[in-house]
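Engineer: sharing a model that was predicted from the sequence below.
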Amino acid sequence: MTSWSPDWHAPADALQCLVDWGASPRLLHHHQMVLQAAQALSAALKAAAVAHDAQWMAMGAALHDVGKLLYVQEVSGPGSEHEAAGEALLLKAGVPAHLARCCVTHGQWQNCEALESLCVALADRLWRGARCPELELRVIDAAAERKGCDRWSIWSPLEDTFEAIAAEGPARLQASRSCADR
């Protein structure tokens, strides 16, 4: 197993790590789609002048389901055993704790406070067209708190971004299904 390198700062490094660890084409594609959604969320936060760690969001998105390497049945079926397993795997490989924690918080976001981790959880839903109003509101409120404004000041641009990402979900799902055929 490849160990994490402190020189890795790009999501492409994280995705290559998944390839090196034996990720299936479908799992790799999923990570790429969640990464794209996270990058769109980051762009919206930047446009709304909300301070955030874009690298944390991107790397968390690129690694969030790494535990599915150990729980392969969860790649195409339900389950949450991959969450804690992924965090442990990443910590063992030397990944910083806040990034490894995204393996757990993408599924257990109700107990999460960090805007970046909440955005990874949201990206994991929006990429496929799923909307989660409670999580979306948590992201908006965390962004508003970070910016020091009320939620209504940033509601519209963030909501528009959520809708735009989700609208492309059916096409992404279709592409994901074709990865399963490889």
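Structural biologist: In hand now; what should we look at? Numbering: from 1, shown residues only.

Engineer: only C-alpha atoms from now on, for both contacts and neighbour counts.
Structural biologist: Fine.

Engineer: buried sites along the helix or strand containing residue 144?
Structural biologist: Secondary structure here is read from DSSP states H and E; on that basis residue 144 sits in helix 133-147. When neighbours are counted by 16 or more other CA atoms under 10 Å, the buried residues of helix 133-147 are found to be 135, 136, 138, 139, 140, 141, 142, 143, 144, 147.

Engineer: name the nearest residue to the last one, ignoring sequence neighbours.
Structural biologist: Using CA to CA, 6 or more residues apart in numbering and skipping the chain neighbours, the partner closest in space to residue 147 is residue 50 (5.2 Å).

Engineer: these two touch, right, that neighbour and residue 148?
Structural biologist: No: under the contact definition of CA atoms under 8 Å, residue 50 does not touch residue 148, with a separation of 9.0 Å.

Engineer: residues in contact with the top helix by length along the chain?
Structural biologist: In terms of residue count, the longest helix belonging to the chain (DSSP state H) is helix 25-47. Contact partners of helix 25-47, identified using CA atoms under 8 Å, 6 or more residues apart in numbering, comprise 11, 15, 18-19, 51-52, 54, 57-59, 61-65, 68, 75, 119-120, 123-124, 126-127, 143, 157-158, 161-162, 165, 172, 176-177, 179-180, 182.

Engineer: and after that helix, which helix or strand comes next?
Structural biologist: On the C-terminal side of helix 25-47, the closest following helix or strand by DSSP H and E is helix 54-63.

Engineer: on contacts alone, who are the packing partners of that following helix?
Structural biologist: On a contact count with 3 or more CA pairs under 8 Å, 6 or more residues apart in numbering; DSSP states H and E, helix 54-63 meets helix 11-20, helix 25-47, helix 97-100, helix 102-105, helix 115-126.

Engineer: putting a second one here so we can go through both:
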Amino acid sequence: MTDTVLLSRAMSGTVDPALLPLPDRVAELMSELECPPRLAAHLRAVHDVAHQLVDWIERHCPALYFDREAVLFGAATHDIGKSVHVSELSEPGAAHEEAGRTLLLGRGVSSELARFAATHASWTEPSVGLEDLMVSLADKIWKNKRIPDLEDLIVARLAEATGQAAWEEFMALDEVLSRIGEEADERLAFQASFPI
């Protein structure tokens, strides 16, 4: 298969496990940038998990305001800088973060949406909003990686909005994260089935 066919399949093809396709705007960007198919597969998996998270939060805590579309766009593009720093698809590195933000800004994406490329790994900054935390969480839980400090920040936002005790909100969040995490092996296998 050609890279173009693989990229298309990674972004929107029928796959197992069933994953939502990347949004059209993101798919166009990925095609223009000739992104590695593995990057597209990763972004699709994280985007799908972000959908599950935002759906759950909207049902669980309808009083908690957040920008759903920003979270979904952020999840779908958070690692787009790895199209420039391809080695970071298989090795640790943070050069893709600012590169991704710059790349998105250069393609006409607003700073409000481009920020996720730079904030998805820096949830401890005081200026980080709920949307940033949700993108960061989706980027961890897609592979069933639990980060207590990150989860605690989200639990605090939930508890503040619902008036429930933090431990009750933790239990609710833990249940949904555990359920999402159960399919991590399938998502990891999906990502690994595409070349860098």
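Structural biologist: Perfect, I can see it now. Here the structure is a predicted model, which is why all the values come from computation and not from measurement.

Engineer: TM-score for these two?
Structural biologist: For these two chains in superposition, a TM-score of 0.87 is obtained (TM-score structural alignment, normalised by the length of structure 1); 171 aligned residues with a CA RMSD of 1.7 Å.

Engineer: from the contacts of helix 25-47 of structure 1, list the buried ones, please.
Structural biologist: Restricting the contacts of helix 25-47 of structure 1 to buried positions leaves 11, 15, 18, 52, 54, 57-59, 61-65, 68, 75, 119-120, 123-124, 126-127, 143, 158, 161-162, 165, 172, 176, 179, with burial counted as 16+ other CA under 10 Å.

Engineer: apart from its neighbours in sequence, what residue is nearest residue 136 of structure 1?
Structural biologist: Leaving out its chain neighbours, the residue that sits closest to residue 136 of structure 1 by CA to CA, 6+ apart is residue 122, at 7.0 Å.

Engineer: now residue 97 of structure 1
Structural biologist: Sequence neighbours aside, residue 91 is the residue nearest to residue 97 of structure 1 in space, at 6.5 Å (criterion: CA to CA, 6+ apart).

Engineer: what's the closest non-adjacent residue to the counterpart of residue 71 of structure 2 in structure 1?
Structural biologist: Under the alignment (TM-score structural alignment), residue 71 of structure 2 pairs with residue 57 in structure 1. Computed as CA to CA, 6+ apart, the closest residue to residue 57 of structure 1 that is not its neighbour in sequence is residue 116, at 5.3 Å.

Engineer: for the one you found, what are its contacts?
Structural biologist: Residues counted as contacts of residue 116 of structure 1 (CA under 8 Å, 6+ apart) are 52, 53, 54, 56, 57.

Engineer: redo that, cut-off 10 Å
Structural biologist: Counting by CA atoms under 10 Å, 6 or more residues apart in numbering, residue 116 of structure 1 makes contact with 38, 41-42, 52-58, 60-61, 98-99, 102, 122, 139, 142-143.

Engineer: swap in residue 94 of structure 2?
Structural biologist: Neighbour list for residue 94 of structure 2: 79, 81, 82, 85, 88, 118, 121 [criterion: CA under 10 Å, 6+ apart].

Engineer: looking at those residues, which are in helices?
Structural biologist: residue 118.

Engineer: compare the contacts of residue 94 of structure 2 and tell me which has the most neighbours.
Structural biologist: The member of the contacts of residue 94 of structure 2 that has the most neighbours, counting by other CA atoms under 10 Å, is residue 79 with 28 neighbours.

Engineer: about what we covered before: number of nearby residues for the residue nearest to residue 136 of structure 1?
Structural biologist: Number of residues near residue 122 of structure 1 (other CA under 10 Å) recorded here: 28.

Engineer: residue in structure 1 matching residue 24 of structure 2?
Structural biologist: Taking TM-score structural alignment as the alignment basis, one finds that residue 24 of structure 2 is matched in structure 1 by residue 12.

Engineer: who's in contact with that match?
Structural biologist: With contacts taken as CA under 10 Å, 6+ apart, residue 12 of structure 1 has the following neighbours: 18, 32, 35, 58, 59, 62.

Engineer: pick out the most distant pair among those residues.
Structural biologist: Pairwise distances across those peak at 14.4 Å for 18 and 58 (criterion: CA to CA).

Engineer: distance of the alignment partner in structure 1 of residue 47 of structure 2 relative to residue 145 of structure 1?
Structural biologist: Using TM-score structural alignment, the equivalent of residue 47 of structure 2 in structure 1 is residue 35. To residue 145 of structure 1, residue 35 of structure 1 is 24 Å away according to CA to CA, to the nearest Å.
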